[in-house]
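**Student:** Pasting a predicted model and its sequence here:
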Amino acid sequence: MTVFLENARIINPETLEESSGNLILHEGLIAAIGAASAPKGAQIIDCAGKCVAPGIVDLGVKIGEPGERHRESFRSAGLAAAAGGVTTIIARPDTSPAIDTPEVLEFVTRRAAEAPVRIHHMAALTKSRKGHEMVEIGFMLDAGALAFTDCDHVVTDTKVLGRALSYARSLGALVIGHPQDPGLSKGAAVTSGKFASLLGLPGVHPMAERIGLDRDLGMVEMTGVRYHADQITCARSLPPLERAKANGLDVTAGVSIHHLTLNDLDVGDYRSFFKLTPPLRPEEDRMAVVEAVASGLIDIICSMHSPQDEESKRLPFEDAAPGAVALQTFLPAAMRLYHAGAMDLPMLFRAMSLNPAKRLGLPQGRMAEGAPADLVLFDPDAPFMLDRSKLLSKSKNTPFDGQRMEGRVIATFVAGRQVFGQEGMNNA
């Protein structure tokens, strides 16, 4: 089917420009931008001046299959993603069992086919994410793995890590690290400081992230591997990241939408939905990281979607499982940065769509003729109160429950096919 989107506010993250016009979607691709009239027989959708942008490419989503399907399935994650403007999910390998063999990777790839959005997978870097023996990186690449990571299980044996990175380098594989010193971080629930002491909660100093990043960057310099830091959340981590890029290392970095929009004061009432890994940071760190995204030093914004069941979260803060769902709240949370004047829409979608797709070698994330027609139509100004019971994820552990938000997804398209759309859309 051919789709004609008229009267759109077009967001282009490549040129960092906005324009008004029409788009034609045909055979899964963006066939034309700025067309004067609809082709014969096309489905016409009046965007009414609302924004059309490349669909979000979300790098680092936890899905419960295999092993924890009660927390999130491929289908529920796909429905939540479509409702949140996420058209491509890059799933993490921290499943049970971990995605560390071609057989497990092939299984989850088949299961992911039931989702309404695109789902690609990362693989574990070491077997069972235990940090003792690297996986068969070549075989995993052949089976479709886009990157390799042990997630928050940091490999402490630098000799094992060095061998894995050298082998990944020889195959051109991307390795994703979690920059934290595991010794300093063990048992921490919040960022250390006066506020943590007042709450009586165990904290971790932000330097734990800096130490972990320095170690990883040294290993990258030694091996020449392609490397991405999954979350940079502290001002102290920005100078070494900047130096690594200036020295020509193949390094990128990301940050979660929660660390861009929340700070450590939000845990003040001990609500475990605000317990994250790494923990929320002071406002000075949050602002420094926001500026780093705006400047391009931090390349990617992700959801770090981590579904947890009620039994895991309804515990004392120190004992509760970390993580929050974010697929469906990703875009409205990002609109907080837009409305605060921290970033314009093309900058945001550069970090949410274009940059993750480029880093992973995917064709998505672009607003250009011939690019995949993976798009989101949204109203950045539409207000609503978030009710977590209405989220489409199986788990409802969102820190934004009951908060006023702005930014509502009107429709989501994957390969030119509408996979989400609100009732009352103006279809001619």
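**Tutor:** Done, it's in.

**Student:** rest of the way, CA atoms for contacts and neighbours
**Tutor:** Noted.

**Student:** Give me the distance between the two termini of stretch 341-357.
**Tutor:** 25 Å (Cα to Cα, to the nearest Å).

**Student:** same check, this time on stretch 346-354
**Tutor:** 10 Å.

**Student:** check contacts around the residue nearest the centre of the chain.
**Tutor:** With distances taken as Cα atoms, centre = their mean, the residue of the chain nearest its centroid is residue 302 (2.2 Å). Residues in contact with residue 302 (Cα atoms under 8 Å, 6 or more residues apart in numbering) are 58, 59, 60, 254, 255, 256, 257, 352.

**Student:** And the helix or strand where the first one lies, how far out from the chain middle?
**Tutor:** Which is residue 58. Applying DSSP states H and E as the criterion places residue 58 in strand 56-61. Put simply, strand 56-61 sits 3 Å off its chain's centre (Cα atoms, centre = their mean, to the nearest Å).

**Student:** hold the first one in mind and look at this next one:
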Amino acid sequence: MHTLLKNGKIISHDNQLIDVSIWLKDGKIHAIGEAFDDDIFDHPIDQIIDVKGQLITPGLVDVHVHFREPGFTYKETIKTGSQAAARGGFTTVCAMPNLDPVPDTVEKFKKVQEIIARDSVVKTLQYAPITEKLRSEVLVDQLELKKAGAFAFTNDGVGVQTAGTMYLAMKEAAKNKMPIVAHTEDESLLFGGVMHAGKRSKELGLPGIISATESSQIARDVILAEETGVHYHVCHVSTKESVRVIRDAKKAGIHVTAEVCPHHLILVDEDIPKDHGYWKMNPPLRATDDQQALIEGLLDGTIDCISTDHAPHGKEEKCCSFRQAPFGIVGSEYAFQLIYTYFVKSGIFTLEQVINWMAIKPAELFNISKTGRLEIGAPADLAIFDLDTAYTVDDQHFLSKAVNTPFVGRTLYGDTQYTFVDGKLVWQKAIEDGK
């Protein structure tokens, strides 16, 4: 398959938009230039797409999604989750193992991979759990799961509660040259909390979650990571204390990396208008000073990348009080758009920085082949965004099965126009619009 993308723009290393055309051939980026003469092509072009001055980026990489299959397919499936990712410009995603059954053996893990191979429209890399059934203290067979294709090890959704279990898991992962990816949450400090402990939780009469629930476990884990030499990655950082611990750990030379989610960068607990489950997420929306620490952490390199933590749930589950609703917010279909609208257009982040945090850096952190790069010979994983036209987040057009997000109705820029995976067109805006 030969595809020519003409009249596009890419971001340069000095944050300038430059004119570009890109030739995709046999699933790879074959040539990049301002324009191509007809006599350069050694094969008839199968499709020519006039990008009309829109932004072409490497396909986005999301190291934190929940696809819910097997076990919870009323919330999401690998097919619908991957379609939602493609809609957002993501070409590689990493799926969490809080499934039913938990893929804690090679046999169960391979069954998930079979569904991915059959149904996913983007590159989906599957995590394996740290412990059997997530909540046990029994470690999985890491080596065999690595051989089966596990991306990394995590118990995302719950924190590893005992230091001894985490130490042994890290020690084994270091030996196997595999990352440990941690949802950090000390359950002994939860005290039944459902949202951030602060003024707003008191106003709503809801039990709060203190910041130390997250940061204390990160502090424990970075010491264990130093002891074992493992690559330790922190999921969805949300507090200023967590940022401080991670910054200090990096200064000490510990191999720790971290991610942050768009909702924690944009929203705070004071934004929660009422007791409604769409605002309930884990970690919760924090205070303004936490939000500022997260932004500063991205800018100074303490936080390495942006992920979505796309966490779909059934509508009836979320349309209720914080007390009954499950934690989670969907994010695959508009994450880039949120960051571009709220941070690039306002001058807080550059477009070059955002592409680095959402494509280049996550691929580098986890050594995901040549994904996340626009270069000749790399996989033709690309996204094309319209930076100039406003659109409204409309849950009637979501490809995800779930709509649990408070961002519905927001006006954003940067809507995805095309997404290519290995040169294959897997999302096209015109099709959504019925054109």
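**Tutor:** Everything's here; your move. Computed from a predicted model, the values in this text were never measured in an experiment.

**Student:** before we move on, the earlier item: OK, contacts around the closest residue to the residue nearest to the centre of structure 1 other than its chain neighbours?
**Tutor:** The shortest distance from residue 302 of structure 1 to any non-neighbouring residue, by Cα to Cα, 6 or more residues apart in numbering, is to residue 256 (4.8 Å). Residue 256 of structure 1 makes contact with 231, 301, 302, 303, 304 under the criterion Cα under 8 Å, 6+ apart.

**Student:** what do you get for residue 80 of structure 2?
**Tutor:** 399, 400, 401.

**Student:** Then residue 174 of structure 2?
**Tutor:** By Cα under 8 Å, 6+ apart, the neighbours of residue 174 of structure 2 are 228, 229, 230, 231.

**Student:** Just give me the match in structure 2 for residue 67 of structure 1.
**Tutor:** Superposed on structure 2 with TM-score structural alignment, residue 67 of structure 1 falls opposite residue 71.

**Student:** Isn't its match up against residue 100?
**Tutor:** Yes. Between residue 71 of structure 2 and residue 100 there is a contact at 4.3 Å, judged by Cα atoms under 8 Å.

**Student:** Count the neighbours of residue 23 of structure 1 for me.
**Tutor:** 25 (other Cα atoms under 10 Å).

**Student:** likewise the one 10 residues further on?
**Tutor:** Neighbour count for residue 33 of structure 1, taken as other Cα under 10 Å: 17.

**Student:** counterpart of it in structure 2?
**Tutor:** Under the alignment (TM-score structural alignment), residue 33 of structure 1 pairs with residue 32 of structure 2.

**Student:** That match sits in which helix or strand?
**Tutor:** According to DSSP H and E, residue 32 of structure 2 maps onto strand 28-33.

**Student:** Just the buried residues of that strand, please?
**Tutor:** Burial within strand 28-33 of structure 2, assessed by neighbour count using 16 or more other Cα atoms under 10 Å, is assigned to 28, 29, 30, 32.

**Student:** One more: stretch 361-381 of structure 2?
**Tutor:** 361-363, 365, 370-375, 378-381.

**Student:** Contact partners for the aligned residue in structure 2 for residue 329 of structure 1?
**Tutor:** Mapped onto structure 2 by TM-score structural alignment, residue 329 of structure 1 lines up with residue 334. When contacts are counted by Cα under 8 Å, 6+ apart, residue 334 of structure 2 touches 88, 393, 415.

**Student:** Within the helices and strands, which one has residue 259 of structure 1?
**Tutor:** Going by DSSP H and E, residue 259 of structure 1 is in helix 257-261.

**Student:** Against which helices or strands is that helix packed?
**Tutor:** Counting contacts by 3 or more Cα pairs under 8 Å, 6 or more residues apart in numbering; DSSP states H and E, helix 257-261 of structure 1 is packed against helix 283-295, helix 330-339.

**Student:** For residue 186 of structure 1, find the nearest of those helices.
**Tutor:** Nearest to residue 186 of structure 1, of all those, is helix 283-295, at 21.1 Å by Cα to Cα.

**Student:** Quick check: next helix or strand after that closest one?
**Tutor:** Later in the chain than helix 283-295 of structure 1, the nearest helix or strand by DSSP H and E is strand 300-302.

**Student:** contacting residues for residue 395 of structure 2?
**Tutor:** Applying Cα under 8 Å, 6+ apart to residue 395 of structure 2 gives the contacts 403, 408.
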